[in-house]
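In: here's a sequence, model it:
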Amino acid sequence: MSKTIAIIPARGGSKRLPGKNIKLLGEIPLIAHSILYAKEHDFIDEVYVSTDDVAIKEIALQYGAIVIDRPQEISGDLEPTVSALKHVLESIDGAVENVILLQATNPLRPKNLVQEAFTIFQEQQVDSLFTVSRSHHKLGKITNHKFIPYNYEVGQRSQDLEPLYYENGLLYIAKASVILNNEIITKEAFPLEVNHPFANVDIDTQEDFDYAEFLLNKTNH
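Out: This next block holds a predicted model:
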């Protein structure tokens, strides 16, 4: 029987916010938010954490994830996420059909997001799905010290902008075959729009962490 698994890649090295994956957000380590979120869903058969770090490994095991030790050669700063996902698939037994990628740095997700996303993924019969949010920024390029508007004309109201979207990192789902082909988002991937404050959280700095904490406290009260 083919499975649906969740994979949470979590390296030890973080230059801008050292030890961020094990830093306490609320009352639990950052990475635990994604592990517990995945474990709430019956259709996710197993939750894996891919890491090169002993402290992350201990916490992941404590919260009920299966840990795959990530080799040093695919743990560098410039290594794409797909390398870690592929390594997990190649390290485990049994047929995996679908992979849900949860990034530890996006710890806050709307409660029903993964359930809704997985239903759409199956109904649309796509090979990958990822979450996007609408940008309300007036974007432009700077060429020769001149600002050239990209998605608007000067003087235009922001609510009249042509809709543009960004990949928010909350959730990715892909067929295992796609990942084994070194992809996560294919050309035919389904973009699932999520407009929620949690979509603005991607932890890279102390300021990002503080903002996540603020949203978490606000949601819990």
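In: please make it C-alpha for all contacts and neighbour counts, starting now.
Out: Fine.
In: buried ones in the longest strand belonging to the chain?
Out: Using DSSP state E to define each element, the chain has its longest strand at strand 164-175. Neighbour-count burial for strand 164-175 flags 167, 168, 169, 170, 171, 172, 173, 174, 175 (criterion: 16 or more other C-alpha atoms under 10 Å).
In: show me which of those residues is closest to residue 29.
Out: Nearest to residue 29 among the buried residues of strand 164-175 is residue 170, at 17.7 Å by C-alpha to C-alpha.
In: the closest one against residue 111, yeah?
Out: No. In this structure, residue 170 is not within contact of residue 111 by C-alpha atoms under 8 Å, at 11.8 Å.
In: C-terminal to the longest strand of the chain, what's the next element?
Out: helix 176-180 (DSSP states H and E).
In: here's the other one to compare against:
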Amino acid sequence: MTVLAVIPARGGSKGVPAKNLAPVGGVPLVVRAVRACLAARRVTDVVVSTDDALIAEAARTAGAEVVLRPAAIAGDTATSEDAVLHAMDAYAAPRGEDGEGDPDVVLLVQCTSPFLTADDLDGVTGAVTEDGADTALTVAPTHGFVWRQDGAGRTEPDGYGVNHDKANRPRRQDRPQEYLETGAAYAMRADGFRAARHRFFGRTALVPTDPARVLEIDDPHDLARARLLAPLLDPQVLPSYDDVDAVVLDFDGTQTDDKVHIDSDGRETVAVHRGDGLGIAALRRSGLHLLILSTEQNPVVAARARKLQVPVLHGIDRKDLALKQWCDEHGIAPERVLYVGNDVNDLPCFGLAGWPVAVASAHDEVRAAARAVTTTPGGEGAVREIATWLLGPALSTAPATPTAP
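Out: Model prediction:
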């Protein structure tokens, strides 16, 4: 039984520019969708259909195949069905002729639903492969009263109930259960989909999902809400030593408590945590590349870096450009970088690094964009905590070939 998941992800988006690459919980939307598909037990193949080179690169890195979509079906008027049919053709071509290479079931997976789960995908797939449905979709139970406004022939529009009589409001328990289409995942028999050319044919099964996870990103407000919800809805997945090649640390607010003490001569001092120094030393011994990257041009930063024996770049206006150049110079893939920050000037680096990490005391917007958040505030051992994620509680030296820090 072959089950092909197709994720349409074109480059153009008017509501949210570059929407399909927008990070939620520190992970681009298209990558979140690919990971959910790869985690589903019943999905055998994952394809991203796109016309955008950056989306294609992100999808391949995440483990999906990529089908490049022609311009004719990549515009605002193109349908998701067009993208799925084209992806099916590309999938089937090397596997057989006249539809022989088609999968048994095809899924349409929308990466604009950031909280889609592997269980959702297995649910709609199982409805077709095991329960005899021709098509299936994820739905959320709802008891909402739906209204419509009709102004035809009236000086003032009149509101009326769509799924209820406004003159008779039955109790929730007396009303039939209704469901809201989530827009996240659809499953179809492949042969039936080719014949019908739309996602609802034959018997359609409704697969309920958790209403708390239902969110479609259509505008910047939806994206902001998704980022705020991610720390609550995403399972906390912490990086391991095998996930990263480099650790890049902000200084103020990350290795300090973000306070500056100034004496009568204008000299600045800050407080750092000895546990952080221990963690950084262990990371250095483990063979990981290390860097301190700071906006402030400050002798305190340079002195701390010397003591820790860690390279430093400070007085940097565009930290993301400096990070990208540093990665290029050291042959490090940005997706293998763990970047630790606390404030909004770290967000561009969060968009570049594969593991953006916020300290517990970070700005709300930074916490929302992070892939992981420490339980410890900056300046109180947050870097030590991250070191334990990577090296274990004893901070033992990980088995690696030492590299120049």
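In: and of the buried residues of strand 164-175 of structure 1, the nearest to residue 28 of structure 1?
Out: Nearest to residue 28 of structure 1 among these, with distances taken as C-alpha to C-alpha, is residue 170, at 19.0 Å.
In: residue in structure 2 matching the closest one?
Out: The equivalent of residue 170 of structure 1 in structure 2 is residue 184 (alignment by TM-score structural alignment).
In: surely its match meets residue 117?
Out: No. Taking contacts as C-alpha under 8 Å, residue 184 of structure 2 lies outside contact range of residue 117: 9.5 Å.
In: any idea how far residue 338 of structure 2 is from residue 391 of structure 2?
Out: 14 Å (C-alpha to C-alpha, to the nearest Å).
In: compare those two (neighbour count), which wins?
Out: residue 338 (25 against 21; other C-alpha atoms under 10 Å).
In: could you tell me where the helix or strand containing the more buried one falls in structure 1?
Out: Secondary structure assignment for residue 338 of structure 2, by DSSP H and E: strand 337-341. Under the alignment (TM-score structural alignment), strand 337-341 of structure 2 falls on nothing in structure 1.
In: check contacts around residue 280 of structure 2.
Out: 308, 383, 384, 387 (C-alpha atoms under 8 Å, 6 or more residues apart in numbering).
In: tell me how far the last one lies from residue 246 of structure 2.
Out: Counting by C-alpha to C-alpha, the gap between residue 387 of structure 2 and residue 246 of structure 2 amounts to 12 Å.
In: what does residue 274 of structure 2 give?
Out: Residue 274 of structure 2 is 21 Å from residue 246 of structure 2, by C-alpha to C-alpha.
In: if I've got this straight, residue 133 of structure 1 is in a strand?
Out: Yes. Under DSSP: H, G, I helix; E, B strand; the rest coil, residue 133 of structure 1 falls within a strand.
In: count the neighbours of the corresponding residue of structure 2 for it for me.
Out: Alignment note: residue 133 of structure 1 maps to residue 140 in structure 2; criterion TM-score structural alignment. Residue 140 of structure 2 has 18 neighbouring residues, counting by other C-alpha under 10 Å.
In: doesn't residue 215 make contact with residue 140 of structure 2?
Out: No. Using C-alpha under 8 Å, residue 140 of structure 2 makes no contact with residue 215, being 10.7 Å away.
In: name the residues contacting each of the two.
Out: Residues within reach of residue 140 of structure 2 and of residue 215 at once, by C-alpha under 8 Å, 6+ apart, are residue 182.
In: toward the C-terminus, what is the element adjacent to the strand holding residue 338 of structure 2?
Out: Of the helices and strands lying after strand 337-341 of structure 2 in sequence (DSSP H and E), the nearest is helix 347-352.
In: so what does that following helix touch, helix or strand wise?
Out: helix 319-330, strand 355-358, helix 364-369 (3 or more C-alpha pairs under 8 Å, 6 or more residues apart in numbering; DSSP states H and E).
In: okay, strands next: where are they in the stretch 1-150 of structure 2?
Out: In the stretch 1-150 of structure 2, the strands defined using DSSP state E, counting those that start in this stretch lie at 3-8, 23-24, 27-28, 45-50, 65-68, 105-109, 135-142, 147-150.
In: many thanks, we can stop here.
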